[in-house]
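Student: For reference, the sequence and a predicted model appear below.
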Amino acid sequence: MTPDTLKIVDHPLVQHKLTIMREKETSTAVFRQLLREISQLLAYEITTDLPMTTKTIDTPLQPMEAPTLDGKKLALISILRAGNGLLDGVLELIPSARVGFVGLYRDEETLEPVQYYFKVPEGLSDRVTIAVDPMLATGNSSVAAIDLLKQAGATNIRFLCLLAAPEGVRRMAEAHPDVPVVTAALDERLNEKGYIVPGLGDAGDRMFGTK
């Protein structure tokens, strides 16, 4: 059963671009470009309920009360290193956002996350915070990143990923039921090495050409 916190974006453009990214013959340059494009489409979905207010502006014809975003600027948090690929695209859509980084790597023996860096904007308690990482696999790193963000004061957190596995979605829902997850696809399962199947391989390696 899929948790209520999960939203799968089945827009035709998202699914078409994801299919190209899955293909093993897709080049690093094309993969990187598609990740930037698809991240903007996913960001559109994850920001549909941002708080709004109005302000008085002058159009070329007359004054009007026009809608505008309310509250402090958003915080975008990249879970290094692969999160940077999603971050670039989201920043093009929300260029005024504040940016932070959580450095985690997965121990290949235990599959548990190990922290090596943490730097986030001030005032997270007053900001909508969007954490980005292409893959929600075991969920261990994602849960650890959200733990750190909550410790830093974040209360309104959303998680944006390209692909998710059922195991990772369940782990996130259990650990952080208040954090909605937006993704392009929910794949079948994890393999014995903790990779998403059918997936698209290691997103960081494919993005940076470090296969």
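Tutor: That came through fine.
Student: use CA for all of it now, contacts and neighbours both
Tutor: Noted.
Student: Pro3 against Arg170, yeah?
Tutor: Yes. Applying Cα atoms under 8 Å as the test, Pro3 and Arg170 come out as touching, 7.2 Å apart.
Student: The two: which is more packed in?
Tutor: Set Pro3 next to Arg170 and count neighbours by other Cα atoms under 10 Å: Arg170 wins out with 19 against 15.
Student: Quick check: which element contains that one?
Tutor: helix 166-175 (DSSP states H and E).
Student: by contact count, what packs against that helix?
Tutor: For helix 166-175, the elements it packs on are helix 140-151, strand 189-190, judged by 3 or more Cα pairs under 8 Å, 6 or more residues apart in numbering; DSSP states H and E.
Student: now the shortest one: how far from the chain's centre is it?
Tutor: Centroid displacement of strand 189-190 relative to its chain, using Cα atoms, centre = their mean, to the nearest Å, is 19 Å.
Student: And the contacts of that strand?
Tutor: With contacts defined as Cα atoms under 8 Å, 6 or more residues apart in numbering, strand 189-190 is touched by Ala137, Thr138, Ala165, Pro166, Glu167, Ile196, Val197, Pro198.
Student: Of those residues, keep whichever come out buried.
Tutor: Among the contacts of strand 189-190, those classed as buried by neighbour count (16 or more other Cα atoms under 10 Å) are Ala137, Thr138, Ala165, Pro166, Glu167, Ile196, Val197.
Student: Could you dump the residues you listed into JSON lines with distance to Thr183 added?
Tutor: What follows is those, written out as JSON lines (distance: Cα to Cα, whole Å):
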{"residue": "Ala137", "distance to Thr183": "12"}
{"residue": "Thr138", "distance to Thr183": "15"}
{"residue": "Ala165", "distance to Thr183": "10"}
{"residue": "Pro166", "distance to Thr183": "12"}
{"residue": "Glu167", "distance to Thr183": "14"}
{"residue": "Ile196", "distance to Thr183": "13"}
{"residue": "Val197", "distance to Thr183": "15"}
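Student: try this one side by side with the last:
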Amino acid sequence: MTQQHLTVVNHPLVQHKLTIMRNKQTSTAGFRRLLREISLLLAYEVTRELEMTETTIETPLCEMQAPTLEGKKLALISILRAGNGLMDGILELIPGARVGFIGLYRDPETLKPVQYYSKVPNALDARMTIVVDPMLATGNSSVAAIDLLKQQGAKNLRFLCLLAAPEGVQRMKEAHPDVPIVTASLDERLDDHGYIWPGLGDAGDRMFGTK
């Protein structure tokens, strides 16, 4: 399903793996492995519009003009800590990507993001920049991260998540309508604690085995 601002990747392998991840009986090791696998599949969609050029190569038979990526290597920005689970899988597909980190946590009372760390690649204005975080819930942390990246010069941005809530998608659309969202599922709603419902729990806790 694709809207102007949102792409839901309905590939059967994505949906099958996501169902296993939602199951509360899935182990920490299994959850971590599946998150890496599903991120590879989502990466194909989020990088669909990478700029291309042509270069001259020689095959075993002849010389030809062949397609190749153009411009600076893309930047992957992980919203700590759970974003690292998605980033690890994408780096298997795009090992030359530049990597940055933004540390944000959600205040449990206000549900507002609090920044505690930021380290991002240079020349963001010349790179496609993909922000990764498994959950797009209230959207507050995602909006704050993209605010920061735009201040650092990023212009060509994408947001990649495993699950999204309608409230988070709307918040992102209002704050950053120029930033497409790619996700494996648009879930039903947020609960009273700001968690995605039906969701899969806290992605960071399930990935790292913490509570």
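Tutor: Great, that's in hand. Not measured: the values here are computed from a predicted model.
Student: TM between them?
Tutor: Once superposed, chain against chain, the TM-score is 0.98 (TM-score structural alignment, normalised by the length of the first structure); 210 aligned residues with a Cα RMSD of 0.8 Å.
Student: nearest to Leu34 of the first structure, of the helices and strands packed on helix 166-175 of the first structure?
Tutor: Proximity to Leu34 of the first structure (Cα to Cα) singles out helix 140-151 among those, at 22.6 Å.
Student: What's the first helix or strand after that closest one?
Tutor: strand 156-160.
Student: quick one: that following strand to helix 166-175, angle?
Tutor: 180 degrees (axes from the mean of the first three to the mean of the last three Cα atoms, to 10 degrees).
Student: elements contacting strand 156-160 of the first structure?
Tutor: helix 28-46, strand 128-132, strand 181-183.
Student: in that strand, what's buried?
Tutor: Asn156, Ile157, Arg158, Phe159, Leu160.
Student: Lys17 of the first structure: which of these is nearest?
Tutor: Leu160 (16.5 Å).
Student: check contacts around that closest one.
Tutor: Counting by Cα under 8 Å, 6+ apart, Leu160 of the first structure touches Leu42, Ala43, Ile46, Ile130, Ala131, Val132, Asp133, Pro134, Val181, Val182, Thr183.
Student: which position in the second structure aligns with it?
Tutor: Matched to the second structure by TM-score structural alignment, Leu160 of the first structure sits across from Leu160.
Student: any idea how far that match lies from Val143 of the second structure?
Tutor: As judged by Cα to Cα, to the nearest Å, Leu160 of the second structure and Val143 of the second structure stand 13 Å apart.
Student: thinking again about what came up before, out of the contacts of Leu160 of the first structure, which comes closest to Lys73 of the first structure?
Tutor: Nearest member of the contacts of Leu160 of the first structure to Lys73 of the first structure, counting by Cα to Cα, is Ile130, at 11.4 Å.
Student: Tell me who's in contact with the closest one.
Tutor: So Ile130 of the first structure contacts Leu74, Ala75, Leu76, Ile77, Ile157, Arg158, Phe159, Leu160 (Cα under 8 Å, 6+ apart).
Student: switch to 10 Å and redo it
Tutor: 43, 46-47, 74-78, 87, 90, 99-100, 156-160, 179-181 (Cα atoms under 10 Å, 6 or more residues apart in numbering).
Student: Now list the buried members of those residues.
Tutor: 43, 46, 74-78, 87, 90, 99-100, 156-160, 179-181.
Student: Pull out the buried positions in the lengthiest strand in the first structure.
Tutor: Using DSSP state E to define each element, the first structure has its longest strand at strand 98-106. For strand 98-106 of the first structure, a neighbour-count test (16+ other Cα under 10 Å) marks Arg98, Val99, Gly100, Phe101, Val102, Gly103, Leu104, Tyr105 as buried.
Student: TSV for those, including distance to Lys211 of the first structure?
Tutor: Shown next, in TSV, are the buried residues of strand 98-106 of the first structure (distance: Cα to Cα, whole Å):
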residue	distance to Lys211 of the first structure
Arg98	31
Val99	27
Gly100	26
Phe101	23
Val102	23
Gly103	20
Leu104	19
Tyr105	16
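Student: Farthest-apart pair in those residues, please.
Tutor: Arg98 and Tyr105 (23.2 Å).
Student: on that earlier part again, now for Leu160 and Val143 of the second structure: what residues contact both?
Tutor: Joint contacts of Leu160 of the second structure and Val143 (Cα under 10 Å, 6+ apart) are Leu136.
Student: For Ala29 of the first structure, which non-adjacent residue is closest in space?
Tutor: Leaving aside its sequence neighbours, Ala29 of the first structure sits nearest to Met207 (Cα to Cα, 6 or more residues apart in numbering; 7.7 Å).
Student: Ok, Leu104 of the second structure next?
Tutor: Nearest one to Leu104 of the second structure, counting by Cα to Cα, 6+ apart, is Gln115 at 4.5 Å.
Student: Could you find the counterpart of that neighbour in the first structure?
Tutor: Match for Gln115 of the second structure (TM-score structural alignment): Gln115.
Student: is it true that its match lies in a helix?
Tutor: No. Assessed with DSSP: H, G, I helix; E, B strand; the rest coil, Gln115 of the first structure is strand; it does not lie in a helix.
Student: Surely it and Leu104 touch.
Tutor: Yes. Contact criterion Cα atoms under 10 Å: Gln115 of the first structure and Leu104 qualify, at 4.5 Å.
Student: Find residues that contact each of those two.
Tutor: Common neighbours of Gln115 of the first structure and Leu104 (Cα under 10 Å, 6+ apart) are Ser141, Ala144, Ala145.
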